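Student: quick check, what structure comes out for this input:
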Amino acid sequence: MFLRGKVNLLAALLLLALPIFALPAGAAAAALSGRVVVIDPGHGGNDPGGVNPELGLHEKYVNLAVARRLQRMLMDAGAMALLTHNDTETAELSAGGLKLPYFSLRRRAALANAAAADAFISIHTNCFPNPRRRGAEVFYHPGSAKGALLAAAIREQLAGIAGGEGCTCRAASYYVLNQTAMPAVLVELGYLTCASEAARLLDTAYQERLARAIFLGISRYFQAEAAPALANGGLRPRHKAQLAIVIDDFAGATKNGTRAFFALGKPLTFAVMPNFPDSASIAQRAVRQGYQVLVHLPMEPFRGKASHLGPGTIYVHLSDAEIEQRVHRAIASVPGAVGINNHMGSRATSDARVMRAVLRAVKAHGMFFLDSRTTDRSVACDVAAELGVPCGKRDYFLDNVNNIGYIKEQLREAARLAQKRGSAVAIGHVGTTGANTARAIREMIPELEAQGIEFVYLSNIIFQQQRSMTGER
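Tutor: I've put the predicted structure just below:
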């Protein structure tokens, strides 16, 4: 993918500026949908990176915080976004305490190459002896024209939030840029050694702005890549029928199908049971491998075995305060989750008071809610609309009959609904039906994609529906 020779940055910037503003709204989504982006949070594990001793601030924490935000944004836009690491997800307890892992640069580059990524983004924070040195910087491989285009697009967006310091962009021969076989950039977010900039880098709102700027740069790069074909009529943004598949019941025990679901490699959404010893590790593994994660919140049913609910269940007799606290604890136990769906819960989702308490907590975390529709009496999305919480509904259960032929036919039904309506949401499960459900999905992927079905994260559908309801574009 690399083009050797001198890169003309001015030409790169002009190319980025020409057609992007005229592209239709659907082109941006089409440009990111299905793309694979590997995000490398610089340093991590037992390597803290740069350190600001006065603030006790380690670079690796800023890098990872921005990387996780960027991953969420890319996933919400339909890209498969993979982290090279999640810092402590492989930490081990030893006699001397917590033993942090080491993430080699070779491993990071190898992950991106094995994933056949469309872009590689390495995120760092700078240090320098002069405390007045500040500002973001973007680097690309000196022999990569596409890398220069990607760097220029990101630089332009970062320059808009740099508080007057601007943002430089230049070639550099860093290891991860040399060893990755796709357009790659290394972004230095700012300087920890500058007191005012270090304070900004600690601000979560500023971290969100940095992630948004990098996201917009990546988006514009892919739009520019598609622009010549659009201008010649060779590529038109297609509004594919979208299918989101949610797999419920991860964590709590070793369950059939878990390994097979993780191997599918499509934009699936995994709902993880909270408050179990392995809840966090399952969620972190899913996020690291590019799957979207929900909290699969146990809620009281009209009927069903109490043993199937799990810890921290939302019961209708609980006070509002206790319900909200249980939701907060559940979210804390599933790191990386972007939304919540109900596990069982027919009684709880039918109770408006209970759902208001649940959804207040959901809103406080900036999450969305998926009504699994375990009862026709559910008021979840009605209450969500009152509170301004994005909410979607399940259309099909895939595996309420544990038979591969049945599951495949449910997938076809979901696909037909998606083609008719534009999108559909289907739920399957690990556990008793897990092996058959994973196999059915794997075998049906070529058939459904040949029909124009696009597999997407649940958030893509929920937020598109939200924009449609509010008239946003």
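
Student: alpha carbons only for contacts and neighbour counts from here, please
Tutor: Noted.

Student: what helices and strands are in contact with the strand or helix carrying residue 38?
Tutor: Here residue 38 sits within strand 36-41, counting by DSSP states H and E. Secondary-structure packing of strand 36-41 (3 or more C-alpha pairs under 8 Å, 6 or more residues apart in numbering; DSSP states H and E): helix 59-76, strand 80-83, strand 119-126.

Student: one more pass at 10 Å, please.
Tutor: Packing partners of strand 36-41 (3 or more C-alpha pairs under 10 Å, 6 or more residues apart in numbering; DSSP states H and E): helix 59-76, strand 80-83, helix 105-114, strand 119-126, strand 184-191.

Student: okay, and the closest residue to residue 222 other than its chain neighbours sits in which element?
Tutor: Nearest residue to residue 222, sequence neighbours excluded (C-alpha to C-alpha, 6 or more residues apart in numbering): residue 31, at 5.5 Å. Following DSSP H and E, one finds residue 31 within helix 25-32.

Student: sequence B follows; please return its structure for comparison with A:
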Amino acid sequence: MNRRTFLVKSGGLLLGSLLGSGIPVSAEVCIPQAAAKPRIALIIDDIGFNLNRARRFLEADIPITFSVLPRLCWSEESALALHAKGHEIMLHQPMEPFSTAVDPGPGAIFVDDRPERIQHVVAENIARLPNVVGVNNHMGSKYTQRPQKMGQALDEVRSRGLFFVDSLTTGHSAAYACARKMGMSAIRRDLFLDNRRDVLSILGQLRRLRQLAVRYGSAIGIGHPRPATAEAIMRFRESPEGRNAAFVYISQLL
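Tutor: Predicted coordinates for the structure are as follows:
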């Protein structure tokens, strides 16, 4: 019997005696487990305008969930190309914002739409994108505040077995609560990464995101296909904070 085996068995016998049984306790119980790394899920929204910008994020060599806008020139090809590299694909469903000066883009749904149109548009958007596993909202500061309208949109998402991520484009969003009430797999983002578009600011947001992940076990950040965002993610991954985090797909947090 070598020294390590002797120590493990002796420790088990001692613990068993203390518990009053005299039976050795499994050594696995006595060996402490390493603390799990905080988990970070990154979503890159607004895919579909330019495939080359999306491809820059592949250089980070970490799991990234890409959310693709429907009915754009590069929507389908982007979904196929990014999924072929092993990444997770979501539909970035356009929804009505409060500002009438902002166009949510093709495939959008509006609060004045009839339920039949909402369901048809969402269903067609999902059908047009290959390999979709979930949906999050694009814009929607007006639409996501309406539980009834969210229910009409989410009914199509649920019927296809997809999950939903509330992008929280407004603090008054009812989207997440509505999805949970419907029994869906759903989650909310924690931070937008690139409201300020310089690398140092985005790095600061990534560090904040990791702090949230340390506190709560996981955190979700949403960014956009911009060169500064890709550069910041690659720098963060190589930093001590990034090396001590586990990057995961959004579905792994549900």
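
Student: quantify their similarity with the TM-score.
Tutor: The TM-score (TM-score structural alignment, normalised by the length of structure 2) is 0.84; 227 aligned residues with a C-alpha RMSD of 1.9 Å.

Student: tabulate the helices and strands packed on strand 36-41 of structure 1 (a markdown table), appending mean neighbour count and distance to residue 247 of structure 1.
Tutor: Formatted as a markdown table, these follow (neighbours: other C-alpha atoms under 10 Å; distance: least, C-alpha to C-alpha, whole Å):
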| stretch | mean neighbour count | distance to residue 247 of structure 1 |
| --- | --- | --- |
| helix 59-76 | 24 | 17 |
| strand 80-83 | 28 | 17 |
| helix 105-114 | 18 | 25 |
| strand 119-126 | 26 | 28 |
| strand 184-191 | 26 | 33 |
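
Student: I'd like the next helix or strand past the longest helix that structure 2 contains.
Tutor: The longest helix of structure 2 (DSSP state H) is helix 199-216. Going down the chain from helix 199-216 of structure 2, the next helix or strand is strand 218-223, by DSSP H and E.

Student: residue range for that next one in structure 1?
Tutor: Aligning strand 218-223 of structure 2 against structure 1 (TM-score structural alignment) gives residues 423-428.

Student: repeat that for stretch 83-98 of structure 2.
Tutor: Taking TM-score structural alignment, stretch 83-98 of structure 2 hits residues 287-302 over in structure 1.

Student: can you pull the buried residues of the matching stretch?
Tutor: 287-301 (16 or more other C-alpha atoms under 10 Å).

Student: out of these, list just those in strands.
Tutor: 292, 293, 294, 295, 296, 297, 298, 299 (DSSP state E).

Student: among those, which one sits closest to residue 279 of structure 1?
Tutor: When these are compared for distance to residue 279 of structure 1 (C-alpha to C-alpha), residue 295 wins out at 9.4 Å.

Student: nearest residue to that closest one other than its sequence neighbours?
Tutor: residue 340 (4.6 Å).

Student: again with residue 230 of structure 2
Tutor: residue 57 (5.4 Å).

Student: OK, contacts around that neighbour?
Tutor: 44, 63-64, 66, 82, 225-227, 229-231, 233-234 (C-alpha atoms under 10 Å, 6 or more residues apart in numbering).

Student: structure 1: which residue goes with that one?
Tutor: Under the alignment (TM-score structural alignment), residue 57 of structure 2 maps onto residue 261.

Student: double-check that that match belongs to a helix.
Tutor: Yes - assessed by DSSP: H, G, I helix; E, B strand; the rest coil, residue 261 of structure 1 belongs to a helix.

Student: can you get me a residue count around residue 352 of structure 1?
Tutor: When counting by other C-alpha atoms under 10 Å, one arrives at 16 neighbours for residue 352 of structure 1.

Student: repeat for the one 10 residues further on
Tutor: The number of residues packed around residue 362 of structure 1, counting by other C-alpha under 10 Å, is 23.

Student: the residue nearest to residue 222 of structure 1 touches residue 216, doesn't it?
Tutor: No - assessed by C-alpha atoms under 10 Å, residue 31 of structure 1 is found out of contact with residue 216, at 11.8 Å.

Student: joint contacts of the two?
Tutor: residue 222.

Student: just to revisit the earlier point, what subset of the contacts of residue 57 of structure 2 is buried?
Tutor: By neighbour count, with 16+ other C-alpha under 10 Å, the contacts of residue 57 of structure 2 hold 44, 63, 64, 66, 82, 225, 226, 229, 230, 231, 233, 234 as buried.

Student: dump those residues to JSON lines, plus distance to residue 105 of structure 2.
Tutor: As requested, those are exported to JSON lines (distance: C-alpha to C-alpha, whole Å):
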{"residue": "44", "distance to residue 105 of structure 2": "17"}
{"residue": "63", "distance to residue 105 of structure 2": "27"}
{"residue": "64", "distance to residue 105 of structure 2": "24"}
{"residue": "66", "distance to residue 105 of structure 2": "18"}
{"residue": "82", "distance to residue 105 of structure 2": "22"}
{"residue": "225", "distance to residue 105 of structure 2": "17"}
{"residue": "226", "distance to residue 105 of structure 2": "19"}
{"residue": "229", "distance to residue 105 of structure 2": "23"}
{"residue": "230", "distance to residue 105 of structure 2": "24"}
{"residue": "231", "distance to residue 105 of structure 2": "27"}
{"residue": "233", "distance to residue 105 of structure 2": "27"}
{"residue": "234", "distance to residue 105 of structure 2": "30"}
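
Student: now, the residues you listed that are in strands?
Tutor: Reading strands off these with DSSP E, I get 44, 66.

Student: what's the spacing between stretch 105-117 of structure 1 and its chain's center?
Tutor: 19 Å (C-alpha atoms, centre = their mean, to the nearest Å).

Student: so which bit of structure 2 is that stretch matched to?
Tutor: The aligned range for stretch 105-117 of structure 1 is empty, by TM-score structural alignment.

Student: all set now, cheers.
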